[in-house]
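Student: Sequence first, predicted model second:
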Amino acid sequence: MKKHPIIWTNVLLFSSTFLVAAIAVPYYALTVGFTAAEIIAAILCMGYCGISITAGYHRLWSHKTYDAHPFLQWVFAIGGAFALQNSVIHWSSDHRDHHRHVDKDDKDPYSANRGFWFSHIGWMLRDYQGDSYYDYNNVRDLQKNPILAFQHKHYLLLALLTNIGIPLLLGFLIGSIWGMLLSVGVLRLVLSHHFTFFINSLAHIWGRQPYTDQNSARDNGILAFLTYGEGYHNYHHIFEYDYRNGIRWWQFDPTKWLIKTCSWLKLTRNLRIVPEDRIAQAVAKMQLKRAQDKARLLPNSEQLLQLLEQEYQLLVAKLQEYYQVKKELLQQKHAALLNQYNASEFAQRYQELKQHLQQQQNHWQRLTAAFH
């Protein structure tokens, strides 16, 4: 197999920062000790870097799940340089290729099929892309953005100013240059790097697949906690144009909360979400597939498969009917087209359908659970 040239700049960067974080940081902590200000500064700066990647590089620019005010775009563009994640234009080109060719070893830049090491960091240590450093045609829309064009052109300068300048400035302000360089400069960078890399590696290996098994992406609540909501990766890979990754109220997705909050402040708009019926049908389809796989192993498999298909079609029909009525009700309420009598009648029909759907879903859950 052809050996691609080593990118020594990346090898030296990743290895040196990791060694400093693994050796010098603990030594300093034991011999000198980090102050509360240094620890808080490292956490806040790591959060700023992480959110700039998730809300900016990923959901705003790579997938265009919402629109953002120029002020917010500048905040994310500078934060991305601080996170040392390459320019938005390059990052988004790789990520769009990843979604378009997920798990295809020859086209997915960080295919999980090539193993944990490759998808986590190995793909950045050798020149696998060659002359096609990134696909210009893949990011024509982003190249027209003057903020991103500026960041791309001056990325190295922005990266140096943020990664060296911010720790030095903070260290000067509190009188602890070395403490800030180690905590905000190095430890923050290494943790930010590897937490982000986990989405390319662990999020394609460890977790559940409630929405699709057509690719290796998984949902993982622990990874969501470490990556500001990005750990719900199975959902993201089937519904990539949703500004949310964690769609349930209890799922940890601070990136979603930030984007929604900013919409109330007029800093974000046109937040895109996937219709509820499509999500529900995706879940039901996966439940059907798993139940069918188990049913095929049983003696009376043909009858069981037929029963499962019939119940699935009935569930889908009720889902479609319920969500269609819900959509019509909301539209007519919004347009104030219903008088008091019609509104009451419509609402009653909606509640009846909701109850019937719930009964059918409970029945479906019991049926598919029997094959687990």
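Tutor: All right, it came through fine. Numbering: from 1, shown residues only.
Student: drop to CA atoms for contacts and neighbour counts, all remaining ones
Tutor: Fine.
Student: Touching, residue 97 and residue 108? I think so.
Tutor: Yes - with contact taken as CA atoms under 8 Å, residue 97 and residue 108 are classed as touching, separated by 6.0 Å.
Student: Is it correct that residue 179 is in contact with residue 37?
Tutor: No - because the distance of 9.8 Å does not satisfy CA under 8 Å, residue 179 is recorded as not touching residue 37.
Student: if we can go back for a sec, neighbour count: residue 97 and residue 108, which is higher?
Tutor: Each of residue 97 and residue 108 has its neighbours counted (other CA atoms under 10 Å); residue 108 has more, 20 against 17.
Student: Name the helix or strand for the closest residue to that one other than its chain neighbours, please.
Tutor: Closest residue to residue 108 apart from its sequence neighbours, by CA to CA, 6 or more residues apart in numbering: residue 98 at 4.7 Å. When elements are defined using DSSP states H and E, residue 98 is found to belong to helix 88-100.
Student: how distant is the next helix or strand after that helix from the center of its chain?
Tutor: Note on helix 88-100: by DSSP H and E, the next helix or strand toward the C-terminus is helix 116-120. The gap between the average C-alpha position of helix 116-120 and the chain average comes to 18 Å, counting by CA atoms, centre = their mean, to the nearest Å.
Student: Which strands or helices does helix 116-120 pack on?
Tutor: The contact analysis (3 or more CA pairs under 8 Å, 6 or more residues apart in numbering; DSSP states H and E) places helix 116-120 against helix 188-200.
Student: and for the helix it packs on, what are the contacting residues?
Tutor: Defining contact as CA atoms under 8 Å, 6 or more residues apart in numbering, one finds that helix 188-200 is touched by 14, 17-18, 21, 42-43, 45-46, 49-50, 83-85, 110-112, 119-121, 223, 226-227, 230-231, 233.
Student: Now do it against helix 88-100, angle only.
Tutor: Orientation of helix 188-200 against helix 88-100 (axes from the mean of the first three to the mean of the last three CA atoms, to 10 degrees) gives an angle of 30 degrees.
Student: Below is an additional structure, to be compared with the one above:
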Amino acid sequence: MLSIVNALPDPNFDVFWSRKWNLWDVFSLGWIVAMHLLCLFASFTFNWAAFWVAFGLYIITGLFGISLSYHRHLSHKSFKIPKWLEYIFAYCGVLAFQRDPIYWVSTHRYHHQFCDTEKDPHSPIGGFWFSHISWIFDNNSIVEKCGKPNNVGDLEKQPFYKFLESTYLIHIIGLGALLYALGGCPYIVWGMGVRTVLLYHITWLVNSASHTWGKQAWNTRDLSRNNWWLALFTFGEGWHNNHHAFEYSARQGLEWWQIDMTWYVIKLLEAIGMATDVKLPTSVQKQMMAFNNCGGAAVVLNTATGTVAGIAAVVFSLKQCRGAAASTRFGRRRWLLAGDGGTPSCCNFGNET
């Protein structure tokens, strides 16, 4: 297991003032400061209607928007749903004020491709607060580290997502106007300020805390960790080491006692016929990622096929996923097992439809 002390050098990156700020950097800083300032008026504007509006928006934008749509569906293709439902959930993500789907998904796919290396957009190897928040104020850094976004071709081909990208600010203003019309200042303070700031920091803690504190159940060769307390607030996203071990999995709370609200929603959608091709890790894939995995022989003996072709495929998959050439901080390129039977992939979604 990796040592946090050895894996988290302090490079003293001056991410604020030693670089050129672009318009998005300035807007991001101003917006986040404004949302925090709104929270100062929470006690003066409290009423139960405003509280429940904030709570409802937290569920809609956090669970359905960020966790289910942006993360598990759009970023990792963990399941399939009808297009009309996909677009509704994605729009819920827009109202979380964490940028449009194309930007969010591209950044997240780069995070997995270059996890906890110098190219990772938000790794704590650049410092805890860098991974938590300050990376947001340096939009050019992702391009400098990873190049221009070329890993979201599947989304860029769809006019709906291009529309959300080009009109993102309009939707923010629209929600603010609607909240003010319905409930005045209390709805703005609670529905825009309190709800947004809470969801911001809960989401950011997955980037920072879940790569710093907690337990590792799987040999992911990165800093990802499981945090039960964070999972409670993030609808299951706190089981982060599980997620990095099986990135394609629709379920992140892999044990029965690991609460994963997003998974429960996906199971409900599957039960009523709205979600299909729901991906989960197999016993073979779990054994490959286990710390006590001593090689491929035990895995092969446990395969259900028992055929020469089946065994050869498993051995080939093991070699690909565990012995690919290294280009990362930890001595090898991390091949990811797709959930469709074990085909190796490497976060390449650029040409998918």
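Tutor: Arrived safely, thanks for sending. Predicted model, so just to flag it, every value in this text is computed and none were measured.
Student: Let me know the secondary structure of the spatially most central residue of the first structure.
Tutor: In the first structure, the residue lying closest to the centroid (CA atoms, centre = their mean) is residue 230, at 3.3 Å. Each residue gets one of three states, and residue 230 of the first structure gets coil by DSSP: H, G, I helix; E, B strand; the rest coil.
Student: quick one: it and residue 28 of the first structure, what's the gap?
Tutor: Residue 230 of the first structure sits 32 Å away from residue 28 of the first structure, going by CA to CA, to the nearest Å.
Student: Tell me the residues of the second structure aligned with the helix holding residue 98 of the first structure.
Tutor: Helix 88-100 of the first structure falls opposite residues 101-113 of the second structure when the two are matched by TM-score structural alignment.
Student: List the buried residues in the helix holding residue 98 of the first structure.
Tutor: Within helix 88-100 of the first structure, the residues that count as buried by 16 or more other CA atoms under 10 Å are 88-99.
Student: and which of those is nearest to residue 145 of the first structure?
Tutor: Distance from residue 145 of the first structure was checked for each of the buried residues of helix 88-100 of the first structure by CA to CA. The minimum falls on residue 89, at 9.8 Å.
Student: so is the residue mapped onto residue 52 of the second structure from the first structure in a helix, a strand, or just coil?
Tutor: Here residue 52 of the second structure is matched to residue 40 in the first structure, going by TM-score structural alignment. Of the three states, residue 40 of the first structure takes helix according to three-state DSSP.
Student: quick revisit: translate the residue nearest to the centre of the first structure into the numbering of the second structure.
Tutor: Applying TM-score structural alignment, one finds that residue 230 of the first structure aligns to residue 237 in the second structure.
Student: what about the residue nearest to its match when sequence neighbours are not counted, which SS state?
Tutor: Here the nearest residue to residue 237 of the second structure in space, its sequence neighbours aside, is residue 231; by CA to CA, 6+ apart that works out to 5.4 Å. The assignment at residue 231 of the second structure comes out as helix when based on three-state DSSP.
Student: quick one: residue 231 of the second structure from residue 256 of the second structure, how far?
Tutor: Computed with CA to CA, the distance linking residue 231 of the second structure and residue 256 of the second structure is 14 Å.
Student: more neighbours, the two?
Tutor: For residue 231 of the second structure versus residue 256, the count of surrounding residues by other CA under 10 Å is larger for residue 231: 23 against 7.
Student: wait, isn't that one in contact with residue 257?
Tutor: No - taking contact to mean CA under 8 Å, the distance of 11.6 Å between residue 231 of the second structure and residue 257 leaves them out of contact.
Student: In the first structure, spot the helix with the most residues.
Tutor: When secondary structure is assigned using DSSP state H, the longest helix within the first structure turns out to be helix 301-334.
Student: Next: the second structure.
Tutor: Residue-count comparison of every helix in the second structure, with assignments taken from DSSP H, identifies helix 168-187 as the longest.
Student: what comes up buried for that one?
Tutor: Taking 16+ other CA under 10 Å as the basis for neighbour counts, the residues of helix 168-187 of the second structure that come out buried are 168, 172, 176, 179-180, 185-187.
Student: Likewise for stretch 20-27 of the second structure?
Tutor: Counting neighbours by 16+ other CA under 10 Å, the buried set in stretch 20-27 of the second structure is residue 25.
Student: Same question for stretch 317-326 of the second structure.
Tutor: Using 16+ other CA under 10 Å as the burial criterion, the residues of stretch 317-326 of the second structure that qualify are 317-318, 320-322.
Student: so which of these would you say is closest to residue 337 of the second structure?
Tutor: Where these are concerned, and distances follow CA to CA, residue 337 of the second structure has its nearest neighbour in residue 321, at 7.3 Å.
Student: Hmm, the closest one is touching residue 344, no?
Tutor: Yes - taking contact to mean CA under 8 Å, the distance of 6.6 Å between residue 321 of the second structure and residue 344 places them in contact.
Student: Could you dump the buried residues of helix 168-187 of the second structure into TSV with distance to residue 215 of the second structure added?
Tutor: Converted to TSV, the buried residues of helix 168-187 of the second structure look like this (distance: CA to CA, whole Å):
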residue	distance to residue 215 of the second structure
168	37
172	37
176	40
179	41
180	43
185	42
186	40
187	39
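Student: In the residues you listed, find the pair that's most separated.
Tutor: 168 and 186 (24.0 Å).
Student: Mind listing residues that contact stretch 282-298 of the second structure?
Tutor: 217-220, 245, 299, 302-303, 315, 318, 337, 342.
Student: Of those, which is the most crowded?
Tutor: For the contacts of stretch 282-298 of the second structure, counting by other CA under 10 Å, the largest number of neighbours falls to residue 245: 26 neighbours.
Student: could you measure it against residue 251 of the second structure, distance?
Tutor: With the distance defined as CA to CA, residue 245 of the second structure ends up 12 Å from residue 251 of the second structure.
Student: Check residue 140 of the second structure too.
Tutor: Relative to residue 251 of the second structure, residue 140 of the second structure is positioned 33 Å away (CA to CA).
Student: repeat for residue 165 of the second structure
Tutor: Here the distance between residue 165 of the second structure and residue 251 of the second structure works out to 28 Å (CA to CA).
Student: who's more crowded, the two?
Tutor: Set side by side, residue 165 of the second structure and residue 251 give different neighbour counts by other CA under 10 Å, the larger being at residue 251 (27 against 17).
Student: Quickly find the element holding the more buried one.
Tutor: Here residue 251 of the second structure, judged by DSSP H and E, is contained in no helix and no strand.
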